[in-house]
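**Student:** can't give you the sequence, but here's the structure:
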């Protein structure tokens, strides 16, 4: 049976599945944890991918300034890596950024090759003081951050 994967805006009913997906990454130390309350509060910023009614991927946009948004909480269920799902979610988030008329989209990531393949460029994270002062000041890796910053200019 072939099923179709679709991307859509997240709904409040997605919070538990989002929490479980993000928590799996957070336990590995590769994504910041998000509480159920925070997910519900920011549900409008999330895009989810689903297959046969099951949430299999997610990502969100967070506004860091008038001209900059960040891709956050980009992840997928086991068995879906390398199948184009991440690109599908990132493309949905890029379209969202374009609709918001934001000219730059960035991410902090360990998956540099994935973002470069999707048109992002590696940059110094220090060029994003908005990010540093919003999240990095609260991160346990603040003084030893090993994530790489990437950016894409939207036209």
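**Tutor:** In hand now; what should we look at? Please read these numbers as outputs of a predicted model, since none were measured by experiment.
**Student:** make it CA atoms for all contacts and neighbour counts henceforth
**Tutor:** Will do.
**Student:** show me where the protein has strands.
**Tutor:** For the chain, the strands defined by DSSP state E occupy 5-9, 46-51, 54-65, 68-76, 104-109, 121-123, 148-153.
**Student:** how about these in CSV, adding distance to residue 137 and mean neighbour count?
**Tutor:** Putting the strands of the chain into CSV (distance: least, C-alpha to C-alpha, whole Å; neighbours: other C-alpha atoms under 10 Å) gives the following:
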stretch, distance to residue 137, mean neighbour count
strand 5-9, 29, 16
strand 46-51, 23, 21
strand 54-65, 14, 21
strand 68-76, 16, 22
strand 104-109, 14, 22
strand 121-123, 20, 15
strand 148-153, 16, 19
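**Student:** Included below, for side-by-side comparison, is a second structure:
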């Protein structure tokens, strides 16, 4: 069943709900935590999904190089998963990448099937030195990373 979700760019009014949503995933070890200060600094990189007046999902786009962006902090509130909201967020992030004329979009994920369903292909994460040297170097899982890299080429 699909929920009627509307995606929009995040605003500073969304910071608290974003912080709570991301913290829930971070506590499970499946998403890197983001402080409220970081969210405030990076709010222009986030999109949110709303059902009615409730923000029920988020995702962000981080530039890793001239031709590459990464989907980060993609999450859906409990009770709203499996309704197509994640795919709508990915579609919105793809639109954002295209508007920035960036030809490649990647993610590190545990949800490979979800990304494959959205047109991504599994790739070797070592093809992204931009990611490895900017973020992975500080990650507690850097020597035992179990996330899968996925990539989509944009037209």
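**Tutor:** Nice, thanks for sending it over. Here the structure is a predicted model, which is why all the values come from computation and not from measurement.
**Student:** TM-score for these two?
**Tutor:** Here the TM-score for the pair of chains, by TM-score structural alignment, normalised by the length of the first structure, is 0.97; 153 aligned residues with a C-alpha RMSD of 0.8 Å.
**Student:** picking up where we left off before, possible to save the strands of the first structure as JSON lines with distance to residue 138 of the first structure?
**Tutor:** Below are the strands of the first structure laid out as JSON lines (distance: least, C-alpha to C-alpha, whole Å):
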{"stretch": "strand 5-9", "distance to residue 138 of the first structure": "28"}
{"stretch": "strand 46-51", "distance to residue 138 of the first structure": "22"}
{"stretch": "strand 54-65", "distance to residue 138 of the first structure": "16"}
{"stretch": "strand 68-76", "distance to residue 138 of the first structure": "16"}
{"stretch": "strand 104-109", "distance to residue 138 of the first structure": "15"}
{"stretch": "strand 121-123", "distance to residue 138 of the first structure": "22"}
{"stretch": "strand 148-153", "distance to residue 138 of the first structure": "18"}
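**Student:** Pull the contacting residues for the residue nearest to the spatial centre of the second structure.
**Tutor:** Nearest to the geometric centre of the second structure sits residue 72, at 2.9 Å (C-alpha atoms, centre = their mean). Contacts here follow C-alpha atoms under 8 Å, 6 or more residues apart in numbering; on that basis residue 72 of the second structure touches 59, 60, 61, 62, 107.
**Student:** can you check residue 6 of the first structure too?
**Tutor:** So residue 6 of the first structure contacts 49, 50, 51 (C-alpha under 8 Å, 6+ apart).
**Student:** same thing but 6 Å
**Tutor:** By C-alpha atoms under 6 Å, 6 or more residues apart in numbering, residue 6 of the first structure lies in contact with 49, 50.
**Student:** Report the separation between it and residue 40 of the first structure.
**Tutor:** As for residue 6 of the first structure, its distance to residue 40 of the first structure is 21 Å (criterion: C-alpha to C-alpha, to the nearest Å).
**Student:** Over to residue 63 of the first structure?
**Tutor:** 17 Å.
**Student:** Residue 150 of the first structure now?
**Tutor:** Distance from residue 150 of the first structure to residue 40 of the first structure, by C-alpha to C-alpha: 27 Å.
**Student:** and if you look at residue 49 of the first structure?
**Tutor:** Residue 49 of the first structure is 17 Å from residue 40 of the first structure, by C-alpha to C-alpha.
**Student:** was I right about residue 149 of the second structure contacting residue 125?
**Tutor:** Yes: between residue 149 of the second structure and residue 125 there is a contact under C-alpha atoms under 6 Å: 5.1 Å.
**Student:** Next one: the nearest residue to residue 94 of the first structure once chain neighbours are set aside from residue 149 of the first structure, what distance?
**Tutor:** Excluding the flanking residues, the one nearest residue 94 of the first structure by C-alpha to C-alpha, 6 or more residues apart in numbering is residue 105, at 7.5 Å. Separation of residue 105 of the first structure from residue 149 of the first structure (C-alpha to C-alpha): 11 Å.
**Student:** what does residue 78 of the first structure give?
**Tutor:** With distances taken as C-alpha to C-alpha, residue 78 of the first structure is found 25 Å from residue 149 of the first structure.
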